[in-house]
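A.B. asks: Quick one, what's the 3D model for this:
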Amino acid sequence: MPSPAAAPAPQVSAVKKPARWWRSWWRSLSPTRQDRFAALAPLAAVLMFLTAIAVSFWYLRTEEVEREKEALRRDVEYAQQRVRLRLLERQEQIMRLARDLSNQELERSEFVTRAESLISQYPELQAITWIDERRRIRATHAAPTVTSSQLRMNGEVVRAGDTADLFGLARDTLQPVYSQPSLTGGDTIPLLQLQVPLAPAGKFAGVVLAEYSIDSLLRYGTPTEVLARYAVTLLDGSNHLLAGTPLPPRASGLLPWTTKANAYQVPVSPVGNGLVLRAQAWRTSLGMVGSGLFWLVGTLSVMTAWMLIATWRHTRRRMQAQQALIAETNFRRAMENSILTGMRALDLQGRITYVNAAFCQMTGWSEAELVGQMPPYSYWPEEEHDNLHAKLDEELSGKVAPGGFQVRVQRKGGNLFDARLYVSPLVDARGQQTGWMTSMTDITEPNRVREQLTASHERFTIVLEALDASVSVAPLGSQELLFANRLYRQWFGSQTAGHLQLVAQAGGLPMHRTDEASHDEDGLMGLPTDTLTSARSENAEIYLPDLGKWLEVRSRYLNWVDGRLAQMVIATDITPRRLAEEQAARQAERAQSVSRLITMGEMASSVAHELNQPLTAISNYCSGMISRIEKKQIAEDALLTALQKTAHQAQRAGQIIQRIRDFVKKSEPNRQLADVQEIVGEAVELAGIELRRHNVRLSHYVAARLPPLMADTILIEQVLINLMKNGAEAIANADRPPAQRSVELRVVPRQVDEQEVVEFTVQDTGRGLAPEVLAHLFEAFYSTKSEGMGIGLNLCRSIVESHQGRMHAENIYNGPEVTGCRFSFWLPLA
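C.D. replies: From the prediction side, this is the model:
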């Protein structure tokens, strides 16, 4: 009968395995570590409890603050939409009023009546003013709440200020413009201004100025429920309060997570960043009960932790006395085994009495094999015995230099290495010398590195000697020359005179002082050497008459190998480059003169036609006078009048010829203070001859009171004439009808990259430029004309850039259709 199957062995539960591991780990610890863990466990439990309480309070408070922030953001955006809608409604009403004025459907009395109706109906409107194109107030009406300093009178001219600046912006853009004028007195109230331009038939005819009370806008535009829940204010772009009452700063609360008042702000459209709506939530907190509970739990936890720490420190002090004994025993053994320097002790006869582990590891011999040996020792190479015996005799006699000496040491395997030995007397506790202590350091690797550095220095020196530039290094405040390559010695010799001359002409720091105090005082005392050595090198181009060369000098401060602050100067011969630059400048000047001659050659027929009129008039006057004199039918007054007209026509012809002669004559560039009005006038008069030949109208506008430019007037006139002549030719090639044949020149001030400039713009009504032409328009010898040379626009750009300006070209579009081209360039103010 078969035996029953054996029952399976019982499985150890998953819960018992960690418990057994924990007990095994605990029993493996020493009693000291068990006591330490037993003391730290209660402290950790108390700290974890306190942390859990603090995190719970913080989490609840954070959730509450987030909900408040979300509600605040939603309410503020709702209020912003209401204020924006109210502003847009008032803007639409002002625009209707401006449209009626533009269409001449309103008289002054009707305007005042409608303004009074709007102001009485909408409390945020404080004043409505009609200003004509000359900034003169035609009619105005204000609310009774407007202060006397802010009232406007009929016939008054709007002077320079915020309102005048806004007037100019509305005139240029022909769009409604908002602004907030600055407050000039303590009794004025903050106002928001809206200027709507009057543009009958597209021509600017003034503005309708509406002024809003910012306080009333906040009071009547913000929903009541938002004003009830939050402290709502209106601020300007600089966060200055305009309306409303903000919450006072909160004092820090009792709880560590006490937060500041929730606040949210958004800009009010269409005003933009100039008017900001801000709301602050009223104070919310957990109250005294929540604060008291938190601090009670925290105080109890801190007291419990303090008592546990005191008990643990008492136990630790008792254990420190026991550990000090063990540490004192292991200290010296640890020192011997941890240092990498080999230590060897000899008695007075030269017998080895002690070696450390590092010495044994260096030589490969064990302590038992080395202790007790007499010279020659087993780690001495055979070929070095005589030398090492002599060294040992010096060592035992105490004649070894403090810097030690270098020897060759043989390992047990036969390998050799370099070592440096330092010897000092070994004195016992009673002050008597019992032998000599020798420390041995393996210097094989430092020797190898030193040899590599020597070879690297040689290579570096060879490279510097072969350079085509002069290189010199000298310390600051000294006449010593630390380094000079071959080219420097060839130019200046082996003294520092050349180095100092290069530094002086390049504008560097003084290398030495010439007064008597320089012998005892450092001229660069207190200078931050880190800043000097990390600074970028500076370049300068100088001319040395002694060498007859132009040199590019670069200098840099560096810390020399001995720690002194030195200056390195590199001088490169750039004489060929300077000669090439001077030749290029002369060629450019000739090209400018040739361009002016070409321009006048192209305009020759127009100039001849322009001169024909005064010459024909002179001929007619002279013929008429001769005829009447012969017939004796002319009186003295008639003769005088005819002669005056003849002289006037002759002067006119002479002026035309003189302007052409001044324009085309060759002259050196002469930059001086130039009046923009005079430059434009001369250019317009010369270019007008060519434009009239092409039947093109020329209009120009120059802003008033423009500051003078530092420029060459002839060159700038050349640029303007070339641009206007090109515009006339583009219109002629486009075959535009007479109504569309016009070239406009505008000169206005601008600001480019925070720099005040004057912008010149020449706009024509031709067919514009193709994209591939725009990409190569200013390149030399590139032209769109069959007979063009391709140097006109390239020279124009070169002239503008030589005046530190920039030139740009772009097409003018009316939808998808190109209606002309605009060339513009700007020049910085003097």
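
A.B. asks: alpha carbons only for contacts and neighbour counts from here, please
C.D. replies: OK.

A.B. asks: residue contacts, the nearest residue to Gln495 once chain neighbours are set aside?
C.D. replies: Counting by C-alpha to C-alpha, 6 or more residues apart in numbering, Leu481 is the residue found nearest to Gln495 once chain neighbours are left out, at 6.7 Å. For Leu481, the contact set (C-alpha atoms under 8 Å, 6 or more residues apart in numbering) comprises 472-475, 494-496.

A.B. asks: from those residues, which would you call buried?
C.D. replies: The neighbour count (16 or more other C-alpha atoms under 10 Å) marks 472-475, 494, 496 as buried among the contacts of Leu481.

A.B. asks: and stretch 88-100, how far from the chain's centre?
C.D. replies: Remark: stretch 88-100 is offset 44 Å from the chain centroid, using C-alpha atoms, centre = their mean, to the nearest Å.

A.B. asks: hmm, who's touching the helix or strand where Ala390 lies?
C.D. replies: Assigned by DSSP states H and E, Ala390 belongs to helix 385-397. Helix 385-397 is touched from outside by 348-350, 375-376, 380, 400, 407, 423, 436, with contacts defined as C-alpha under 8 Å, 6+ apart.

A.B. asks: Give the buried subset of the residues you listed as a PyMOL selection command.
C.D. replies: Those of those that count as buried under 16+ other C-alpha under 10 Å are selected in PyMOL with:
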select buried, resi 350+380+400+407+423+436
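
A.B. asks: just the helices in the stretch 451-600 of the chain please.
C.D. replies: 486-492, 497-506, 529-534, 575-602 (DSSP state H, counting those that start in this stretch).

A.B. asks: Go through these and name the closest to Gln320.
C.D. replies: Between Gln320 and these, the tightest spacing by C-alpha to C-alpha is seen for helix 529-534, at 47.2 Å.

A.B. asks: Now do the buried residues in that closest one.
C.D. replies: For helix 529-534, by 16+ other C-alpha under 10 Å, it's 529, 532-533.

A.B. asks: For Met724, state which of these is nearest.
C.D. replies: Looking across the buried residues of helix 529-534 and measuring by C-alpha to C-alpha, the closest to Met724 is Leu532, at 53.4 Å.

A.B. asks: List the residues that contact the closest residue to that closest one other than its chain neighbours.
C.D. replies: Take Leu532 and drop its neighbours on the chain: the residue closest to it by C-alpha to C-alpha, 6+ apart is Tyr557, 5.8 Å away. Residues near Tyr557 by C-alpha under 8 Å, 6+ apart: 532-535, 565-568.

A.B. asks: what's the closest of the residues you listed to Arg90?
C.D. replies: Lowest distance from Arg90 to these (C-alpha to C-alpha) belongs to Ala535, with 60.2 Å.

A.B. asks: Here is the second sequence; please produce its structure so I can put it next to the first one:
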Amino acid sequence: MPRVEETRSELLAQLAEIQAKLARLDQSDPPERAAEEERHSADASASIGIAPRDPGRADVGLIEWDANDAISRWTTQAEQIFGWKAEEVLGKRWDEFRLVHERDITLVQQANRELLEGHVDFNTCFNRNYRKDGTVLNCEWFNTVRRNDHGEIVAVVSLPHDVTGRVRAESHMQHFQNAMRMITVGTSRSTGLAFFQALVRYISQSFSFRYVFVACIDQEHPNQARTIAFWSDGHLAENFVYSLAGSPTQNTVINRSMEFCADHVRRRFPNDATLAEFHAESYLATPLVGSAGDVVGVLAVMDDKPMEDRGDIREIIALFGDRTAIEIERSIAEASQHASRTRLRVLTEQLPAVLWTTDLDLRFTHSTGAGLKSLNQKPGQSVGQTLFEYFQIDDENFGPIAIHIRALQGISGTSVVEWAGLVFQVYVEPLRDPSGKIIGTIGLAQDISELKRVEQSLIQSEERFRRLIQHAPEAVVLLDTKTGHFVMVNEAAEKLYKYPAEKLLKMGPLDISPVVQADGQLSAEKSREVISKACAGETPIFEWTHRDALGNEIPCEIRLLSLEEGGRTIIRGSVTDVTEKKRAEESLKRLESELAHVARVSTMGEMVGGLAHELNQPLYAIQNFGKACGNLVAAEGAIDRDRLHQWLDKITSTAQFAGEILTRLRSFVSREPINKTTLDLDEIIQSALMLTKHDAQVAGIRVEYTPAPRLPPVKADNVHIQQVLVNLIKNAFDAVQNRSVGDPVVRISTEKQGDRVAVTVADNGAGLPPGNVPIFEAFCSTKTNALGLGLAISTTIVKAHGGTLQASNGPEFGAVFRFTLATAPQAD
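C.D. replies: Below is the predicted model of the structure:
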């Protein structure tokens, strides 16, 4: 371990001077003593040849211990070295707080014992100490004893010297030398892949890096890199490809300089998937610069903990980066040569082609290639034959022979030749010696029989496709998304839009559409929306309003399909005129509305007796109160005006009640179409209960209504939902009158279900009929004197409101009918 190179006599002399100064300090005042201690500690550092490592922190302090090993003096320099203030340690022994490293306690005890037992007056001790913050220091202690006039030891004076930096530097130097030796020896005898694998291994083992890799820039995809050697967690791992975009490697390549991130590397490069995958915390990489000055790759290290910024490590990475770049270039050159040889072999042996050469007499000198197999020949089989002998013809104008003759004249040529039932594309060029003299011909023939067959099949397929489109019953248009114009329209499209084809081909969808569609959306906006869906691979089907040449609007249903043709995107649109369909739907709605109205009138006819009873009660009351008022006026004496006003108020309120009954009756039998408004469902149910109240009383049926608390309003038509409720309630009355379990009861309840409200009508009757009876179909009824339209009409009404009507048997008895309605949108 390092030692301050001072002789024993020199140190003893210096410590004697220190003792004298300490004696003077004992006799001085406290402020003077503190100042003197500061000067003395600095003088002590200078006296033993030690300069502080930085102005803000001392390297040498002064500590005095009494005969019991308790601290009696602790200077500011000691505080700077160890972190404890004087008031925290004065009076304490060194083993009463965490000052000495656990492994060096015995060493310190031995040094103290030598001094206190009088074996020596001076000694040194090298040991590890703790700062107050837990940092481990390497300190060299210079210790001497102080004696009184009787020669007794009264104190020990120590000068602790913090040599942590020097020890670390020497350790780093030793580590650097060992790492250089390990990496150099480990890679010296390797080349190519073996070199890269050895390099990443020994760099990782030398510096305890978790990940080390060599990566090459992908020549075909410059924004990607692929590793060629990857050391991970103590072994070679599978190589990977990663993107340079947003990565530290990109900085290394662009800046052509070393990239270092001591910690939080993923914060700096949040989009780097590789850093995230390996939980990297730190990163160091050097560019691998080729002989041409271009960056061919990187040598990089990563760790899942912070990385110390050390110049020696940077130096080693940069040094071996240069060697790695040379090795990569050599490997690329070898790979390129190997690829060239492989391509040549494939070209001459494996491709479905025939390669040959001839001499000046057009005699084959070489023939090879997998294409010979289709001609039932082997490589070299035709060598020695002339072209005339091979083709068994003497005509020099025969295509394959003619292009060889032109090649002998220095003219390259190509021709399509049919031979032995196959079609070949033939290329022939002059064959020259190194001096450029023509010595024969070289030719290549590729079997294109299948290609020709496919081309012919494609032509036929395209023709069939065009005929199918041209004669399709619906209008078909093809739209070029780049130009926004139609590139093809069929006869049905011309007839639908009343434009000739040549004019339609200069137009686009917006040219034959109104500005705003029927749903209120702008045509341009809706067009972009559906075309984007088609380009994304969807097949949108939607309603669209077109406008023909005469200005007539045409409601249509359109189906789009995306096609790729010649590098451009074509949208195929199938357009169906739904004018008649719309008319039929409107007619059906009118018929359904009329049928519902007839059913309401019929229902009202069935309930007319009960309703008359409901009206009789308020009318009878009005009559009685009217007579009473007449009698009161006719009586002699003063008129009791208070009672008169009271009876007149009764007549007014009773008349209003009768008026409400008539209003509800008139509304119920109205023939207005469905008009959805925001309604209170409870009010609709109360109106239905009023209309059926008399029937329930006459039949002795108990009706229970349980509304849900805080039920939101619904979007519905008041009259039509009343009709559904009256139908369901009357059906329940009929069911419990025929047979009930106990006293006849009909229960009505509501509940919220997400963005819907459910209304339930349940009875304690016999339940639904057995078997799969289609009770929701028109003219299907289980009652003898009924048309069977109630549930069918109710189903149509509920569906028109976007809800459902369902029926089931109760958990124990009776039937349960439930329908749902959408809640009204909440106001902002």
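
A.B. asks: on that earlier part again, mean deviation (superposed) between the helix holding Ala390 of structure 1 and structure 2, please.
C.D. replies: Mean deviation of helix 385-397 of structure 1 relative to structure 2 after superposition (mean C-alpha distance after the TM-score superposition for structure 1): 4.3 Å.

A.B. asks: After that helix, which helix or strand is next?
C.D. replies: strand 405-410.

A.B. asks: which parts of that next one are buried?
C.D. replies: 406-410.

A.B. asks: rewinding a little: let me have the contacts of helix 385-397 of structure 1 in JSON lines, extended by secondary structure and distance to Gly688 of structure 1.
C.D. replies: Listed next are these as JSON lines, based on DSSP: H, G, I helix; E, B strand; the rest coil; distance: C-alpha to C-alpha, whole Å:
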{"residue": "Leu348", "secondary structure": "coil", "distance to Gly688 of structure 1": "115"}
{"residue": "Gln349", "secondary structure": "coil", "distance to Gly688 of structure 1": "117"}
{"residue": "Gly350", "secondary structure": "coil", "distance to Gly688 of structure 1": "113"}
{"residue": "Pro375", "secondary structure": "coil", "distance to Gly688 of structure 1": "113"}
{"residue": "Pro376", "secondary structure": "coil", "distance to Gly688 of structure 1": "112"}
{"residue": "Trp380", "secondary structure": "coil", "distance to Gly688 of structure 1": "106"}
{"residue": "Val400", "secondary structure": "coil", "distance to Gly688 of structure 1": "102"}
{"residue": "Val407", "secondary structure": "strand", "distance to Gly688 of structure 1": "98"}
{"residue": "Val423", "secondary structure": "strand", "distance to Gly688 of structure 1": "102"}
{"residue": "Trp436", "secondary structure": "strand", "distance to Gly688 of structure 1": "108"}
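
A.B. asks: and of the contacts of helix 385-397 of structure 1, the nearest to Phe331 of structure 1?
C.D. replies: Trp436 (22.8 Å).

A.B. asks: just checking, that closest one touches Asp428?
C.D. replies: No: using C-alpha atoms under 8 Å, Trp436 of structure 1 is not in contact with Asp428, being 11.1 Å away.

A.B. asks: related to what we said a few turns ago, which of the contacts of Tyr557 of structure 1 sits closest to Leu793 of structure 1?
C.D. replies: Nearest to Leu793 of structure 1 among the contacts of Tyr557 of structure 1, with distances taken as C-alpha to C-alpha, is Ala535, at 41.2 Å.

A.B. asks: which one in structure 2 is aligned with the closest one?
C.D. replies: Alignment note (TM-score structural alignment): Ala535 of structure 1 maps to Gly537 of structure 2.

A.B. asks: excluding its backbone neighbours, what's nearest its match?
C.D. replies: Ser562 (6.8 Å).

A.B. asks: Would you mind measuring from the one you found to Val487 of structure 2?
C.D. replies: Shown here: Ser562 of structure 2 relative to Val487 of structure 2, a distance of 14 Å by C-alpha to C-alpha, to the nearest Å.

A.B. asks: again with Phe320 of structure 2
C.D. replies: 62 Å.

A.B. asks: name the element Thr353 of structure 1 belongs to?
C.D. replies: Taking DSSP H and E as the criterion, the element that holds Thr353 of structure 1 is strand 352-355.

A.B. asks: Does anything pack onto that strand? Which helices or strands?
C.D. replies: strand 342-347, helix 367-370 (3 or more C-alpha pairs under 8 Å, 6 or more residues apart in numbering; DSSP states H and E).

A.B. asks: who's in contact with the helix or strand following that strand?
C.D. replies: Using DSSP H and E, the helix or strand that directly follows strand 352-355 of structure 1 along the chain is helix 357-363. Contacts to helix 357-363 of structure 1, defined as C-alpha under 8 Å, 6+ apart, come from residues 336-337, 339-344, 366-367, 379, 409-412, 440, 442.

A.B. asks: Mean deviation, helix 357-363 of structure 1 versus structure 2?
C.D. replies: Mean deviation for helix 357-363 of structure 1: 5.4 Å (mean C-alpha distance after the TM-score superposition for structure 1).

A.B. asks: Now that helix: buried residues?
C.D. replies: Result for helix 357-363 of structure 1 [16+ other C-alpha under 10 Å]: buried residues 357-360, 362-363.

A.B. asks: that older thread, burial count for the match of Ala535 of structure 1?
C.D. replies: 12 (other C-alpha atoms under 10 Å).

A.B. asks: nearest residue to the equivalent of Pro707 of structure 2 over in structure 1 other than its sequence neighbours?
C.D. replies: In structure 1, the residue equivalent to Pro707 of structure 2 is Val702, according to TM-score structural alignment. Distances taken as C-alpha to C-alpha, 6+ apart put Val747 closest to Val702 of structure 1, at 4.7 Å, once the chain neighbours are dropped.

A.B. asks: which residues touch the one you found?
C.D. replies: 701-703, 758-761.

A.B. asks: Fine by me, thanks again.
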